[in-house]
Each structure stands twice: as structure tokens, then as C-alpha cells.
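Asks: Provided below for reference: sequence and predicted model.
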Amino acid sequence: MSADRIKGPASYFPSIEKTYGRPIADWQALVRAAMPAKHMELVAMLKAQHGMGHGHANAIVGYTLAEDAGRQG
């Protein structure tokens, strides 16, 4: 196993981009535009408005919120 293997929510990103045809930055922009909202509200928005599966939506939301929290610290 490679030490550089991507783990966590980002491991879904290649599949998300392939499945939905948009870069992760686009999905993150949608999440950020819907702020402030709770994690599961954002997941529900991606699922309802964009037909995204739960795991993919959850990965994008979780990664985006964690990234934004890191910027504030």
C-alpha cells in the first residue's frame, strides 16, 4: 500500500467528478452558497437538487466544512 493513498472524504472525489461531470470545486461552491446550514441540510440539498447519492453528498459536505473550519482557526 502506498503511503500517499488518499483517505477520508477526498477518496470519493474522483468518483464524484466522473459520475456527476463537475469538478469538486463546483460542488464546494454550491455547499458554501447554501451556508449557513447544518451538515445534513447541505447533504439533503445536494441529493434533492442535484441527484447526488448520500455517500458522495456527505463526503463533499464533510470535506468542505472541515476545510472551512481550518481556515478560521
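Replies: Happy to help now that I have it.
Asks: Could you use CA atoms for every contact and neighbour count after this?
Replies: Fine.
Asks: Give me the buried positions along the longest helix seen in the chain.
Replies: Using DSSP state H, we find that the single longest helix of the chain is helix 54-72. Neighbour-count burial for helix 54-72, counted by 16 or more other Cα atoms under 10 Å, picks out 56-62, 64-65.
Asks: A further structure is provided below for comparison with the first:
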Amino acid sequence: MSEAHPHRVVAPEVDPGVRVKGPASYFPSIERTYGRPVQDWLDLAADRLDDHRHMEVVEWLKSDHGLGHGHANAIVAYVKAKLA
């Protein structure tokens, strides 16, 4: 994402050894599984949520980007909570 478009939802910074709860607990697995920083996924979801519902974005992440349901749902839930 360019400097002209700052991240609307910033990925959390987690100290090593700290146990994270909620949707962000999926983020390390998402990065390992799909080989992209979680920030990329948050940006995609935030942009898509402008004009799509939660489950539509989940389905889009699954069908167009190959994410599993739990991972896609965690990303969308995290973004929605931060934008609320």
C-alpha cells in the first residue's frame, strides 16, 4: 500500500511469548500458511468491507485468495472490530 493510502487497520504488534486472544490469535498462522504479512490481508478486507457484508468478504477471501474459513473470518472480524 502506498504512503498516500495509510493502513486503516494496523496489524497488532505482539511481544514474543505473549498469548493473544480473539481473531488476532490466528495472525501468526495466517502469515505462515499464506506467506504474506497479515497487514496485506487486513488492507484487502478493510477495502472490501466498504461495500460488502462480513460473510461476503469472508467468501471472497476464500474463493479468490485461497484462505481457509477460520482464517478469513478472523481477518474480517478483526477489521470490523477496529473500524467500529
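Replies: Great, that's in hand. Predicted, not measured: the structure shown is a model, and the values here were computed from it.
Asks: Distance to Ala25 of structure 1 added to the buried residues of helix 54-72 of structure 1, as a markdown table?
Replies: Formatted as a markdown table, these follow (distance: Cα to Cα, whole Å):
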| residue | distance to Ala25 of structure 1 |
| --- | --- |
| His56 | 14 |
| Ala57 | 13 |
| Asn58 | 15 |
| Ala59 | 13 |
| Ile60 | 10 |
| Val61 | 12 |
| Gly62 | 14 |
| Thr64 | 10 |
| Leu65 | 13 |
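Asks: Return the member of the residues you listed nearest to His50 of structure 1.
Replies: Among these, Ala57 lies closest to His50 of structure 1 (Cα to Cα), at 9.6 Å.
Asks: mind listing what the residue positioned nearest the centre of structure 1 touches?
Replies: Centroid-nearest residue in structure 1, with Cα atoms, centre = their mean: Ile60, separated by 0.7 Å. For Ile60 of structure 1, the contact set (Cα atoms under 8 Å, 6 or more residues apart in numbering) comprises 9-10, 13, 24, 27-28.
Asks: quick one: the helices in structure 1?
Replies: Using DSSP H, helices in structure 1 cover 13-20, 24-33, 39-50, 54-72.
Asks: JSON lines for the ones you listed, including distance to Asp4 of structure 1?
Replies: Output for the helices of structure 1, formatted as JSON lines (distance: least, Cα to Cα, whole Å):
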{"stretch": "helix 13-20", "distance to Asp4 of structure 1": "15"}
{"stretch": "helix 24-33", "distance to Asp4 of structure 1": "20"}
{"stretch": "helix 39-50", "distance to Asp4 of structure 1": "28"}
{"stretch": "helix 54-72", "distance to Asp4 of structure 1": "18"}
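Asks: Next one: the nearest residue to Glu31 of structure 2 once chain neighbours are set aside from Ser29 of structure 2, what distance?
Replies: Nearest non-adjacent residue to Glu31 of structure 2, counting by Cα to Cα, 6 or more residues apart in numbering: Pro37, 5.5 Å away. In this view, Pro37 of structure 2 and Ser29 of structure 2 are 11 Å apart by Cα to Cα, to the nearest Å.
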